[in-house]
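**Q** Got a predicted structure plus its sequence, pasted below:
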Amino acid sequence: MGVLRPVALGPVHWAMIALALLTGGIHLYVAATTGEPAYAVLGIVLLAGLGVFFTRWFAPPLYLVGAVYVSLLLVAWVIAGQQLLALAIVDKLVQVALIVVFAYLLVIESGSASENGP
């Protein structure tokens, strides 16, 4: 049995993928332009989480893990006092949208899993 799982991607899944790639890319860009390796780590973790979505280890409760992680990124940027204000605003808007998408997918996919039985 392979590591990858078959995934039927709907519009909300594509939105999740786009938002995760965008915020992950922003973090990698910030790491490259500021020399702060912490942003590279944060971006890589975001992209790794997206990779897990396509594996057999994924389960809907991981949407909650993703939402909590992205919420922590919102706080981390403020604590770090990052100076790229325009980019920070875009990134935070993307992250809020990603949290909403994670919450929606969690509710929808957890509901369909419980309807189908164990």
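**A** That came through, no problem.
**Q** okay, CA-based contacts and neighbour counts for the rest of this
**A** OK.
**Q** Would you mark the buried spots in stretch 107-118?
**A** By neighbour count on 16 or more other CA atoms under 10 Å, the buried set for stretch 107-118 is V107.
**Q** sorry, that was for stretch 3-20
**A** Quick answer for stretch 3-20 (16+ other CA under 10 Å): 13, 16-17, 19-20.
**Q** tell me how far the helix or strand encompassing A18 is from the chain's mean position?
**A** Applying DSSP states H and E as the criterion places A18 in helix 11-34. In this view, helix 11-34 has its centroid 8 Å away from the chain centroid, taken as CA atoms, centre = their mean, to the nearest Å.
**Q** Just the angle for the next helix or strand after it relative to helix 11-34, thanks.
**A** Scanning forward in sequence from helix 11-34 by DSSP H and E, the next helix or strand is helix 37-53. Angle of helix 37-53 versus helix 11-34, following axes from the mean of the first three to the mean of the last three CA atoms, to 10 degrees, is 160 degrees.
**Q** also this one, for the comparison:
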Amino acid sequence: MTGTGSASLFRLDEVGSWGAFYWLGLVCSVGIVGVNLYVWTLTGMPQFLAVAGSFAFGVGLFFTRFWSPALYLLGVVHVIALGVVWLLGGRAYLVLGAVNGVFSIGLLSVALSLFFVEHREGDD
């Protein structure tokens, strides 16, 4: 049932055109999910489960037709909020916090870059 009016929920046709930068952003996002899930299993602190869930939701959303360049900016704000969560509740896990920080800085850089690239392409 593929009519001209029906669009797939997932944008799998675009995946082949994604460059290394897109995949780096996804790897950083999945890394953030993993670190925060692990810290949640160690501490039981619900904020780490919420962070992991929200980043997992973002990864899933990235593969759908609902994704837009404006969501990169939301991701940047989300990464900054993640830093606050780690400063307030994750200081006891310095090594995991450093790993999470590397993933976060990578995602922040990728998200800002992709926002400007895709926003510029949308203006053409």
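**A** Structure received. Quick caveat, the model's predicted, so the values are computed rather than measured.
**Q** circling back: please work out which residues of the second structure line up with the helix holding A18 of the first structure.
**A** Under TM-score structural alignment, the alignment places helix 11-34 of the first structure onto residues 20-43 of the second structure.
**Q** List the contacts of that stretch.
**A** With CA atoms under 8 Å, 6 or more residues apart in numbering as the test, stretch 20-43 of the second structure has contacts from 46-49, 51-53, 55-56, 59, 96, 99-100, 103-104, 106-107, 110-111, 114.
**Q** distance from that stretch to the first structure after superposition?
**A** Following superposition, stretch 20-43 of the second structure is found to deviate from the first structure by 0.6 Å on average (mean CA distance after the TM-score superposition for the first structure).
**Q** So in the second structure, which helix runs the longest?
**A** The longest helix of the second structure (DSSP state H) is helix 94-123.
**Q** quick one: the residue nearest to the spatial centre of the second structure from I105 of the second structure, how far?
**A** Centroid-nearest residue in the second structure, with CA atoms, centre = their mean: S29, separated by 4.1 Å. According to CA to CA, to the nearest Å, S29 of the second structure stands 11 Å off from I105 of the second structure.
**Q** Please apply the same query to P46 of the second structure.
**A** 23 Å.
**Q** and if you look at A50 of the second structure?
**A** 20 Å.
**Q** show me what contacts R65 of the second structure?
**A** Neighbouring residues of R65 of the second structure by CA under 8 Å, 6+ apart: 8-11.
**Q** Isn't S71 of the first structure up against I99?
**A** Yes. S71 of the first structure is in contact with I99 according to CA atoms under 8 Å; the separation is 7.5 Å.
**Q** hang on, the earlier thing: between P46 and I105 of the second structure, point out the one with more neighbours.
**A** Each of P46 of the second structure and I105 has its neighbours counted (other CA atoms under 10 Å); I105 has more, 16 against 13.
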